[in-house]
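Asks: please find the sequence and the predicted model below.
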Amino acid sequence: MKQLALDLQLPEPCSFDDYLIGPNMEAYLALQALADGGGSEGCVYLWGGAGAGKTHLLKATVQRAMVNGLYAHYWDAATTPLDELAHGYELLAVDHVDGLDEEGQIRLFGLINAQREAGRMILTAGRLPPARQLLREDLTTRLGWGLVFEIGEADDEDKAALLQHRARARGCVVDETVCRWLVTHHSRDLGALTRLLDQLDHAALAAGRPLTLPFVRETLREQTPPSVA
């Protein structure tokens, strides 16, 4: 059996059309309005656990804003420290604010102030609500200035259905049984599952076999390192 092609990285979908709304309709509609320039509040904070879909919503908002002609940008604070280049966007989305160091927190505090004073929009996201973030008190106050939405996870059946839809949109023919099994036995993060399906599809093509549940189990079992006694 050939190893999975771990370097296979197709772009993840990040539009509102490809977002599994679940319990997040209010946030979904508010962010669409924000991207359309018609939101009543220009400062929005999203919070929720890993894999809930916060990053997808941030990227979808930026993508829609750019389609509408706005100067918008997604900034992942977990991988790129905030600097002066973050200023000046009509809509700025800053992800993973809970991981900011002291300097990054000061920069974000200034960014929120600058965006509001200029009548521009800022969208931020982290794992905890503002009051529970282990950040500077003045920053947590700013994060709670505008709209705050908890982003909850959809149920497993909806995730499996969307995973199958994403797979087919990327040219991967997969049975819903495989998608349900992956959601319940492997991961609940749709981004990670989408990438995994890409890899499994590539492995199935290389092996000349259909992408069935037995093939998936066999392939993932061979990828799991043996336990050390």
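Replies: Yep, that arrived.
Asks: going forward, measure contacts and count neighbours with C-alpha atoms only.
Replies: Noted.
Asks: enumerate every residue touching the residue minimising distance to the centre of the chain.
Replies: The geometric centre of the chain, computed from its C-alpha atoms, lies nearest to residue 55 (C-alpha atoms, centre = their mean), at 2.5 Å. Shown in contact with residue 55 (C-alpha atoms under 8 Å, 6 or more residues apart in numbering): 95, 125.
Asks: so which helix or strand takes in it?
Replies: According to DSSP states H and E, residue 55 maps onto helix 54-67.
Asks: buried residues in that helix?
Replies: Neighbour-count burial for helix 54-67 flags 54-66 (criterion: 16 or more other C-alpha atoms under 10 Å).
Asks: how about the strands of this structure, start to end?
Replies: 43-47, 72-76, 91-95, 121-126, 147-150 (DSSP state E).
Asks: so which elements touch the last one?
Replies: When contacts are defined as 3 or more C-alpha pairs under 8 Å, 6 or more residues apart in numbering; DSSP states H and E, strand 147-150 packs onto strand 43-47.
Asks: how many neighbours does residue 228 have?
Replies: 4 (other C-alpha atoms under 10 Å).
Asks: ugh, wrong one, I meant residue 94
Replies: Neighbours of residue 94 (other C-alpha under 10 Å): 23.
Asks: OK, contacts around it?
Replies: Residue 94 touches 58, 74, 75, 76, 77, 122, 123, 124, 125, counting by C-alpha under 8 Å, 6+ apart.
Asks: what does residue 52 give?
Replies: Contacts of residue 52 (C-alpha under 8 Å, 6+ apart): 151, 152, 153, 154, 189.
Asks: just the buried members of those?
Replies: Neighbour counting by 16+ other C-alpha under 10 Å classes 151, 152, 153, 154 among the contacts of residue 52 as buried.
Asks: dump those to TSV, plus distance to residue 162.
Replies: Formatted as TSV, the buried ones among the contacts of residue 52 follow (distance: C-alpha to C-alpha, whole Å):
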residue	distance to residue 162
151	17
152	16
153	13
154	10
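Asks: take a look at this one as well, against the first:
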Amino acid sequence: MSSINPKVSAMFFDQIVTVMDHNIAWEKIQNLLCNLYGEATYNCWLSSLRFVSSKNGEVLLSVPTRFIKEWVTVHYMEKILSLWQNEDKSIHSIDIQVTEEKNSSSDAITRNREESNHNLGSPLDPRFTFDNFVVGKPNELAFTAAKRVAESIDPIPGSNPLFLYGGVGLGKTHLMHAIAWHIVNAPSAKRKVVYLSAEKFMYQYITALRSKDIMLFKEQFRSVDVLMVDDVQFISGKDSTQEEFFHTFNALIDQNKQLVISADRSPSDLDGVEERIKSRLGWGLVADINKTTFELRLGILQAKVEQMNMYVPKDVLEFLAGNIESNIRELEGALNKVAHTSLIGRSMTVESASETLADLLRSNHKSITIAEIQKKIAEFFNIKVADMHSNRRLRGLVRPRQIAMYFAKKFTQKSLPDIGRSFGGRDHATVIHAVKQIENFIKTDSSFADEIDQLKKMFK
């Protein structure tokens, strides 16, 4: 009777222990992913991940579809690897294999639909739902129109196509995704929805031409129930793509199918787009999304903080809402950046937020000239602009002049010598003295500080 080699037995035992340890580690990582990205995102993209094995520093995970594998690889792989390395420093890479799971027939149908839509269109972001969209006066019409289209089984007369337009980062894509999610998740989810960018539409068309599959391309796009094309201004100047888009548009309208289109400008302002296309894009409901107001920006920040389940002081939120006016993406990015300062032990204050976001704040401030500052301060204090340049030392002139120098330092990129020269040829030391004087008064005199706050609003 042969005896068991003790070394082999020990190695086998070590392997079992390692697998057990990694199973425990994976459970911990799953919980961290759920907390980090939220339950909705986790359930949509990460819950189907399964731990398979680990060998020689490589972890093998599995997912049920190629679509999920590609999405996880692009959007979450770096974070998953980082979490694994926190648990086991020997882990250097992660691979994902596709393993079809034997689920119910309804699950299989859902996966097949996801695969089909992925091949034809683009993935939907689970964060972009109607519930997560903050409504205010600038986007109220667009939101209401989008909701009506999403909830209606058949196209609404006068709303086909629905054309959404507005500047970058104001919520067009969010509403497009929200419409698609609402239709896909409807109890009777039988309508085929395809969402994609105009750029992807063009590249799929070019690919079909090269592979001589143009009839398949036409059949695919003409068989959808709801076609959603984002950033349609991209087809400007692309004649062949416009021709195909025109025929696709007409075919779907003739079949009483819904179209939802977005762009960064109204149909009539789409330069480089054929008149017949601009005319058809304006057939239905054209809803613009205007620049956000302070109240809407504050509401968006408050909703974001609630989603993140964290505390951010009210004055910090108001500071961000008042200073980041460009678009919602930059606003949310600024909030994330400020919120992460707490992870390194810094308190969240207006001052720390101002330091953290210095570059972003500079780019959001309007381009203000020293001449404009001098003019507005002179008007406020009822003095002449010439008094800003004079050497007269009257108290009624010195203080407004110092305030103007303070704002010149705060709101322009001019050097101290340049600022001094703009105030009657004064040197940089005079400018430094003026700035310090105003800063001291702000700290020690509350009524003066209020006056400065009032003046600041003239430059926003």
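Replies: Now that the structure is in, tell me what you want to look at. The shown structure was predicted, so the numbers you read here are calculated from the model rather than taken from an experiment.
Asks: once they're superposed, what TM-score comes out?
Replies: With the length set by TM-score structural alignment, normalised by the length of the first structure, the two chains reach a TM-score of 0.80; 221 aligned residues with a C-alpha RMSD of 3.2 Å.
Asks: before we move on, back to that, nearest to residue 229 of the first structure among the buried ones among the contacts of residue 52 of the first structure?
Replies: Closest to residue 229 of the first structure out of those is residue 153 (36.5 Å), distances taken as C-alpha to C-alpha.
Asks: wait, residue 323 of the second structure sits on residue 360?
Replies: No. Residue 323 of the second structure is beyond contact range of residue 360, at 9.4 Å (criterion: C-alpha atoms under 8 Å).
Asks: which parts of the longest helix belonging to the first structure are buried?
Replies: In the first structure, assigned by DSSP state H, the helix with the most residues is helix 190-207. Buried residues in helix 190-207 of the first structure, counted by 16+ other C-alpha under 10 Å: 190-191, 193-204.
Asks: equivalent analysis for stretch 106-113 of the second structure, please.
Replies: Result for stretch 106-113 of the second structure [16+ other C-alpha under 10 Å]: buried residues residue 111.
Asks: residues in the second structure aligned with the helix holding residue 55 of the first structure?
Replies: Mapped onto the second structure using TM-score structural alignment, helix 54-67 of the first structure covers residues 172-185.
Asks: about what we covered before: turn the strands of the first structure into CSV, columns for distance to residue 167 of the first structure.
Replies: Listed next are these as CSV, based on distance: least, C-alpha to C-alpha, whole Å:
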stretch, distance to residue 167 of the first structure
strand 43-47, 27
strand 72-76, 25
strand 91-95, 26
strand 121-126, 27
strand 147-150, 28
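Asks: residue 35 of the first structure: which of those is closest?
Replies: Using C-alpha to C-alpha as the measure, strand 91-95 is the one of the strands of the first structure that comes nearest residue 35 of the first structure, at 7.9 Å.
Asks: give me the angle between the closest one and strand 72-76.
Replies: 10 degrees (axes from the mean of the first three to the mean of the last three C-alpha atoms, to 10 degrees).
Asks: where does strand 91-95 of the first structure end up in the second structure?
Replies: With TM-score structural alignment as the criterion, strand 91-95 of the first structure aligns to 226-230.
Asks: list the contacts for the closest residue in space to residue 141 of the first structure that isn't next to it in sequence?
Replies: Once flanking residues are discounted, residue 141 of the first structure sits nearest to residue 130: 7.1 Å by C-alpha to C-alpha, 6 or more residues apart in numbering. For residue 130 of the first structure, the contact set (C-alpha under 8 Å, 6+ apart) comprises 140, 141, 143, 144.
Asks: first to last residue in stretch 130-149 of the first structure, what's the distance?
Replies: 10 Å (C-alpha to C-alpha, to the nearest Å).
Asks: and it, how far from the chain's centre?
Replies: Centre-to-centre, stretch 130-149 of the first structure and its host chain are 20 Å apart (C-alpha atoms, centre = their mean, to the nearest Å).
Asks: list the buried residues for it?
Replies: Across stretch 130-149 of the first structure, burial judged by 16+ other C-alpha under 10 Å covers 130, 133, 135, 139, 140, 142, 143, 145, 146, 147, 148, 149.
Asks: need the counterpart of the fourth one in the second structure.
Replies: When you say that, I think you mean residue 139 of the first structure. In the second structure, residue 139 of the first structure lands on residue 277 (TM-score structural alignment).
Asks: does that match really touch residue 244, like I thought?
Replies: No. Counting by C-alpha under 8 Å, residue 277 of the second structure stays clear of residue 244, with 10.9 Å between them.
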